[in-house]
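Student: need coordinates for the following:
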Amino acid sequence: MTESAYRVETTARLAQWRIDNLASCTYRKSDPFKIGNWNWHLSLEKNRVLYVKLYPEISNLTRDNPPIASFIIRVVCSAGDRKAFTHPEIKDKQLKSNEDFVWPIEVPLTGKFIIDVEFLDLKTASPNDGEPCSIWAEGLTQKQSNATALACLGRMLTQSIHTDIIINASNGSIGAHRAVLSARSPVFHSMFSHNLQEKELSTINISDMSIEACQALLCYIYGNIKHEEFLAHRLALLRAADKYDISDLKEACHESLLEDIDTKNVLERLQNAALYQLPKLKSSCMRYLVRFGKIYDIRDDFNAFLLCAERELITDIFHEVLNTWKGF
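Tutor: Take a look at the predicted model:
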């Protein structure tokens, strides 16, 4: 049997396997063919019934990210009037092994025929248990490009690739890139655009941040911060975002600090809300203290807080108390 007997012809989404002759009690498996991100096989097993199988080649990619396929498969007789047998459309079926799609054809086939597979869509599972994503979806190339660019940007930081500025934190130093910092912060941009000390000495002194918090700030700027790292340094990141005018980071900290207010942190967050002009956080903290009565659970701490708080903030708290009393 010639090599062409196992070859599958393909276009971007179509695969055809031409069978010249298939004897009884026969098993035949095609050469691998590439559709989408995966190599595929077709196989035939003929006894009393002809079984047609479609499956991805076993690989790390298939194990870790098996395809979720939508396709139409047909068997077309080459001779005469080209009679065709069509399987009902397969929709969003995950294929991992050669047992995941098996089509038994009980009609006897003789002579030459073609197995024709038209791939309608191929999807991969979302890493966050979201909806599967089509590899052919509009914008996927852009998403992949953005992800690759972010990964490279992250490596520039973690591997200190061509760094040209040193940031001195309170307990250590780390290298960074002027261009990246300038693009993310108008304050950094101004530092490097004028003849300031930072430009001349190629250093930035951030003595009010630990090296760990500074690392978290840079990871956010470079697009590769981990969620746990962000949570651990939210207040330091908020201060830095306000100081260096990184508005998206400030808003991210603002939204995050709203999510886990409790009696241990509410006074500190109220103080920061007033200091950095975070209206939603300020309102939420005051409601938590006054409307939900948590002020009584931390009475001593609250009294100490009033002794050092700004007069305007104290006034706002008492307005909240009065408004709450009016509601009863």
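Student: please make it C-alpha for all contacts and neighbour counts, starting now.
Tutor: Noted.
Student: residues of the helix or strand hosting Met286 that come out buried?
Tutor: Using DSSP states H and E, the element containing Met286 is helix 279-290. By neighbour count, and taking 16 or more other CA atoms under 10 Å as the criterion, the buried residues in helix 279-290 are Leu281, Lys282, Ser283, Ser284, Cys285, Met286, Arg287, Tyr288, Leu289, Val290.
Student: please give the structure of this sequence too, so both can be compared:
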Amino acid sequence: MSDSAYRVETTSRLAQWKIENFASCTYRKSDPFKIGNWNWHLSVEKNRILSIKLYPEISNLTREQPPIASFIIRVLCSVGDRKALVHPGITDKPLKNNDDFVWMIGTPLTGKFIIDVEFLDLKAASPTGDEPYSIWGQGFIQKELNAAAIATLGRMLSESIHRDITINASDGSIGAHRAVLAARSPVFFSMFSHDLKEKELSTVNIPDMSIEVGQAFLSYIYGNIQHDQFFPHRLALLRAADKYDISDLKEACHESLLEDIDNKNVLERLHNASLYQLPKLERSCMRYLVKFGKIFDIQDDFNSFLQWADRELIAEIFHEILATWKGF
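Tutor: All right, here's what the predicted structure looks like:
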């Protein structure tokens, strides 16, 4: 039996195991696959009924910080018709060993089928004893900046200490400091270094940005953005990062947008990945749609997408479809 029989394909939050032929087996265990901080296994056992297990690989990390998982698991019985058996779903369940999640299926399965696991969240125990925290919702920015510098810059913004520039958003204004903006963005640096109206009037007009996004944008620039500011405005912040050439913000948005691709956002993510030249996001969206077969689940949305999407991007999608189907 080929190694591919045990391989699980993954994106950041999705795992799929294709079972080509299980008729002659009573038990099969997948190769390890990585989701979040942990390596995982799926197993299938056929006795009187079929049982499917999902569990983390035993390690020091698993013993010290066992994953607390929320996920949806499905069995897709055929790719074309997408007939599926769907588990009711798991929310915040600690998984330590191979008996913590067992799905007993009474319906007999014949021929090829796919086990599809979509992780909605993964939490780990806090080292300080606080409530478990989501590994996909942490303040990744603060980890890379000095706490004292963050606090100082944050006070400059929140307390309007010696502000000397005004940002006019579409529905409000925010005070800021031209030196900080110029240090973080070559576009702002150029504005304030030449005799442009922004330098003369001490204002920057950004009519395509809301005040909420503007506040999140400045909070990032000043190093004290919070997750609840960043997360809902990632696409708007991506546009601002591209416009003002702030590469680390663009990459932060890129990495975050990789983490929660789903049926509702994959086409918008794919469009923005192409527009802003985000290759990892584009590849992940393509794999989600084509390799994982999710394009079948959103056919109406995909047909609408074809009416307005970039022609080169559409050509890439169909090239991916042909390449995938050729190898199936």
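Student: which of the buried residues of helix 279-290 of the first structure sit farthest apart?
Tutor: The distance between the two most remote of the buried residues of helix 279-290 of the first structure (CA to CA) is 14.2 Å, for Leu281 and Val290.
Student: next, the residue nearest to the spatial centre of the second structure: secondary structure please.
Tutor: Using CA atoms, centre = their mean, the residue of the second structure that lies closest to the mean C-alpha position is Glu259, 1.5 Å off. Classification of Glu259 of the second structure into helix, strand or coil gives coil, according to DSSP: H, G, I helix; E, B strand; the rest coil.
Student: and the helices in the stretch 1-150 of the second structure, which stretches?
Tutor: Using DSSP state H, counting those that start in this stretch, the helices assigned to the stretch 1-150 of the second structure run over residues 60-64, 147-158.
Student: which among those is found nearest to Val204 of the second structure?
Tutor: Distances from Val204 of the second structure to each of the helices of the stretch 1-150 of the second structure were compared by CA to CA, and the smallest falls on helix 147-158, at 16.0 Å.
Student: mean deviation, the helix or strand following the closest one versus the first structure?
Tutor: Heading C-terminal from helix 147-158 of the second structure, the first helix or strand you meet, by DSSP H and E, is strand 165-169. Taken over the aligned residues, the distance from strand 165-169 of the second structure to the first structure averages 0.3 Å (mean CA distance after the TM-score superposition for the first structure).
Student: now what about the lengthiest helix in the second structure, what contacts it?
Tutor: The single longest helix within the second structure, with elements called by DSSP state H, is helix 311-326. With contact meaning CA atoms under 8 Å, 6 or more residues apart in numbering, helix 311-326 of the second structure is reached by His271, Ser274, Met286, Val290, Lys291, Leu306.
Student: same question, stretch 279-288 of the second structure
Tutor: The set of residues external to stretch 279-288 of the second structure that reach it, using CA under 8 Å, 6+ apart, is 11, 254-255, 257-258, 261, 266-267, 269-270, 273-274, 294, 317, 320.
Student: so which helix or strand takes in Leu44 of the first structure?
Tutor: strand 38-46.
Student: what's the matching range in the second structure for that strand?
Tutor: Taking TM-score structural alignment as the measure, the second structure aligns no residues with strand 38-46 of the first structure.
Student: name the helices or strands packed onto the next helix-or-strand element following that strand?
Tutor: From strand 38-46 of the first structure onward toward the C-terminus, using DSSP H and E, the following helix or strand is strand 50-56. Other elements packing on strand 50-56 of the first structure under the criterion 3 or more CA pairs under 8 Å, 6 or more residues apart in numbering; DSSP states H and E are strand 38-46, strand 102-105.
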